[in-house]
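A.B. asks: based on what follows, work out the 3D shape:
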Amino acid sequence: MQIFSKHIRLSLVALSLLLVTPVMAQNSGRDMPTFESFDLNNDGTLTESEMKEARKIRAKERQEEGRMQRSVKSHYEFSRIDSNEDGVVSKKEFEDHQTRRRR
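C.D. replies: Down below sits the predicted model:
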C-alpha cells in the first residue's frame, strides 16, 4: 500500500510540473517585444508617448489572445530605459534594457 501511495504522490508531482511549465515558459522573456514593434513612426527612436501607445496595442493583442497582463508604470519604465536621459530611447538603450530584464 505504501508503494502505491508513493507512486500516486510522484505522479501528482510530475503532473503539477507539467501544468506549471507552460506558464513559466510564457514568462521567460522569449516573447519580449522588439524595438521595431514600439517604434510606431519608424524614426529609430522611441518617445514616452510612443511607448505608451505601443504598450496599449500590445496589451490589447495579449488580451485578445487570452494571455495574462502585467501592470507597468509607463513613466517609471521609460525613465529606466532612457539611460542617457535625453528624452528618447535609442535602439541600443531598448536592447540593453531587454537584456537586463532577461537575467
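A.B. asks: alpha carbons only for contacts and neighbour counts from here, please
C.D. replies: Will do.
A.B. asks: just the strands from this structure, written as ranges.
C.D. replies: Assigned by DSSP state E, the strands in the chain fall at 45-46, 89-90.
A.B. asks: same list, these, but as JSON lines with mean neighbour count please.
C.D. replies: Below are the strands of the chain laid out as JSON lines (neighbours: other Cα atoms under 10 Å):
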{"stretch": "strand 45-46", "mean neighbour count": "22"}
{"stretch": "strand 89-90", "mean neighbour count": "22"}
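A.B. asks: can you put those strands in CSV and add distance to E64?
C.D. replies: Shown next, in CSV, are the strands of the chain (distance: least, Cα to Cα, whole Å):
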stretch, distance to E64
strand 45-46, 25
strand 89-90, 28
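A.B. asks: how about this one, so we can line them up?
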Amino acid sequence: MSVAVCSFLVAQNLPNRGPIPFNSFDVNNDGVITSEEFYKVRNDKMTQMAKQNMPMRNAANAPMFESMDKNKDGKLTKEEFNEFRLQRMQNNMKNKAQGMGNGMGMQ
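C.D. replies: Here you go, the predicted structure:
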C-alpha cells in the first residue's frame, strides 16, 4: 500500500486536538518515520483541521522533520521522536514560566 493510501486511512483516525502520536506518523508500521510520512500526515492533519474551521495555531512554528532527525539518517525512530517532543515540551514550560509564551503577555 502506498504512503498516500495509508496516510488517508491514518488521517481518518488523527486526534482532533493535541499532538499526533508516533504510530499515526508511522504510516507503513515499519517502526520509523520517513520525511515523506511525516509531512504527508502533518499536511493531512492541517487539512482536516481547516475543513472543521479549526486551523492549527502556530503551524508556522511546527517542527521540521530535519530538526527532529538527530542522527541525520532520514528516519525518525520512536526514541528520536519522543526525545524531541520532551525537549520541546520542557522548552515551552520554561518559556511560559518566564512569561514568554501562550497567554502570559508582557509582564
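A.B. asks: report the central residue of structure 1.
C.D. replies: Centrality entry for structure 1: nearest residue to the mean C-alpha point is M32, 4.9 Å, by Cα atoms, centre = their mean.
A.B. asks: just tell me what it corresponds to in structure 2.
C.D. replies: Residue correspondence to structure 2 (TM-score structural alignment): M32 of structure 1 is matched to P19.
A.B. asks: any idea how far N29 of structure 2 is from that match?
C.D. replies: 18 Å (Cα to Cα, to the nearest Å).
A.B. asks: what do you get for A62 of structure 2?
C.D. replies: 23 Å.
A.B. asks: can you show me the helices along structure 1?
C.D. replies: 2-26, 35-38, 48-64, 74-81, 91-102 (DSSP state H).
A.B. asks: reformat those as a markdown table; add mean neighbour count.
C.D. replies: A markdown table is the format used below for these (neighbours: other Cα under 10 Å):
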| stretch | mean neighbour count |
| --- | --- |
| helix 2-26 | 11 |
| helix 35-38 | 18 |
| helix 48-64 | 15 |
| helix 74-81 | 15 |
| helix 91-102 | 14 |
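A.B. asks: these two touch, right, V88 of structure 1 and E48?
C.D. replies: Yes: V88 of structure 1 is within contact range of E48, at 7.1 Å (criterion: Cα atoms under 8 Å).
A.B. asks: so which of the strands of structure 1 is nearest A59 of structure 1?
C.D. replies: Proximity to A59 of structure 1 (Cα to Cα) singles out strand 45-46 among these, at 17.8 Å.
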